[in-house]
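A.B. asks: here's a sequence, model it:
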Amino acid sequence: MKKTLLAVTTAALLTTGIAAPVHEADAVRQTVTYKKASGNSVASVARSIAAKRIYKYGANNNYAVDCSAFAQQVMSAVGKRVPRTTHAQIKAGRRVYNPQAGDLVFFNRGTHVGVYIGNGQMVDALNPVEGVKERSIYYINGTITGFYRYY
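C.D. replies: Here you go, the predicted structure:
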């Protein structure tokens, strides 16, 4: 099923490798194709999508993503709708203190997001050098803002 999304430029790579929000005026329309997961775990869905994507600032398509676009694509593939930007994603979720696979984990006051897959691991789109892949939630420079769940 094809969905046309407004890809909002949400992250600028800082020298620390942490993404920062930018203005929505830089938005570009792109077409993204999502396949709904059927019986797959969030971890396998996230790994599968990550294997087919590279990191590109502001991107949200079948080839390239930024952190919030990656989170949005994974959540859509498991049947959950989340907004495009990290800050809107935080507002739409419910903060939880017992993270489970499928929650989103936010860092540094919402400047970065990853898909939590359990056991202290996440899959995220970090930057052009680090790419889109699985890594520890403690790999990110800075602090964990919180874990958020979507229904």
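A.B. asks: okay, CA-based contacts and neighbour counts for the rest of this
C.D. replies: OK.
A.B. asks: name all residues that make contact with residue 33.
C.D. replies: The contact partners of residue 33, taken as Cα atoms under 8 Å, 6 or more residues apart in numbering, are 1-3, 61-62.
A.B. asks: same thing but at 6 Å, please
C.D. replies: residue 2 (Cα atoms under 6 Å, 6 or more residues apart in numbering).
A.B. asks: from residue 58, how far out is it?
C.D. replies: Spatial separation of residue 33 from residue 58 under the definition Cα to Cα, to the nearest Å is 17 Å.
A.B. asks: tell me where this protein has helices.
C.D. replies: Here the chain has its helices, by DSSP state H, at 42-51, 67-77, 86-92.
A.B. asks: of those, flag the one that's most buried.
C.D. replies: Among those, ranked by average contacts under mean count of other Cα atoms under 10 Å, first place goes to helix 67-77 (a mean of 27).
A.B. asks: please give the structure of this sequence too, so both can be compared:
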Amino acid sequence: MSKVFRVFVLSLLMVSVVSVVNAAAFRAGDRGEEVAAIQRELVSLGYHVSVDGDFGPATAAAVKSFQANYGLEADGLVGSATYRALMGREIPEVSRAGSTSLVRRIIQDSLQYIGVPYSFGGTTPSGFDCSGFIRYVFADSGIYLPRAADEQYTAGYQVYNLQPGDLVFFSTYTYGASHSGIYLGDGKFISSTSSSGVRIDDLTTGYWGACYIGARRVL
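C.D. replies: Predicted structure coming up:
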């Protein structure tokens, strides 16, 4: 990918995620005292997690265990119902400032693999399939996603107003989610395609627009 094109894509990303948006859930990538308070409460209930104010994979796993034990949707997100059950009070406003930097890092990481060839079952920079590419890029930032596209389609929660870093899904050779990518903003997404390897495409037009079935937010 040329330097000019890389700068163009990153500039679109900056426009898309520069503001801090309040969202009603704490999730992987969030940091701060409120995350530490959640971790302390989890520890008091016997869940194994460090109280460091960093909502990483261990915290997400502890949250999922708590949710399963209390009959809540086990999605690893501390939304209003989970927060109320865990903390005994209503959820405060959640700043997305922490995850903004995480989104930027994931997008920047994904762009460096443009041109890497497609490899069925591939999970490394020597060759990716679609879900292997997503899993590798997110794992580099400490976010561990399921391996297959249809499994990734169950991660996080469904969204309709897309933001950079959201996972986008397509029904291609079989019914259901059979292809996945990472939304970049401005109607673009990046994925590992069987025809051209890792590349950027339009989400809403042409082949991909016709195959698009939905998006999930995991950040």
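A.B. asks: circling back to that earlier point, relative to residue 110 of structure 1, which of the helices of structure 1 is closest?
C.D. replies: Distance to residue 110 of structure 1, taken as Cα to Cα, is lowest for helix 86-92 among those, at 5.9 Å.
A.B. asks: quick check: the closest one aligns to which part of structure 2?
C.D. replies: Per the alignment by TM-score structural alignment, helix 86-92 of structure 1 matches residues 149-155 in structure 2.
A.B. asks: and the matching stretch, how far from the chain's centre?
C.D. replies: Going by Cα atoms, centre = their mean, to the nearest Å, the spacing between the C-alpha centre of stretch 149-155 of structure 2 and its chain's C-alpha centre is 11 Å.
A.B. asks: wait, which of the helices of structure 1 is closest to residue 135 of structure 1?
C.D. replies: Taking Cα to Cα as the measure, the helices of structure 1 were each checked against residue 135 of structure 1, and helix 42-51 came out nearest at 10.8 Å.
A.B. asks: need the helices of structure 1 in CSV with distance to residue 114 of structure 1, can you?
C.D. replies: Below are the helices of structure 1 laid out as CSV (distance: least, Cα to Cα, whole Å):
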stretch, distance to residue 114 of structure 1
helix 42-51, 10
helix 67-77, 6
helix 86-92, 10
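A.B. asks: residues touching the aligned partner of residue 214 of structure 2 in structure 1, list them.
C.D. replies: Structural alignment (TM-score structural alignment) places residue 214 of structure 2 against residue 146 in structure 1. Each residue near residue 146 of structure 1 by Cα under 6 Å, 6+ apart is listed here: 105-106.
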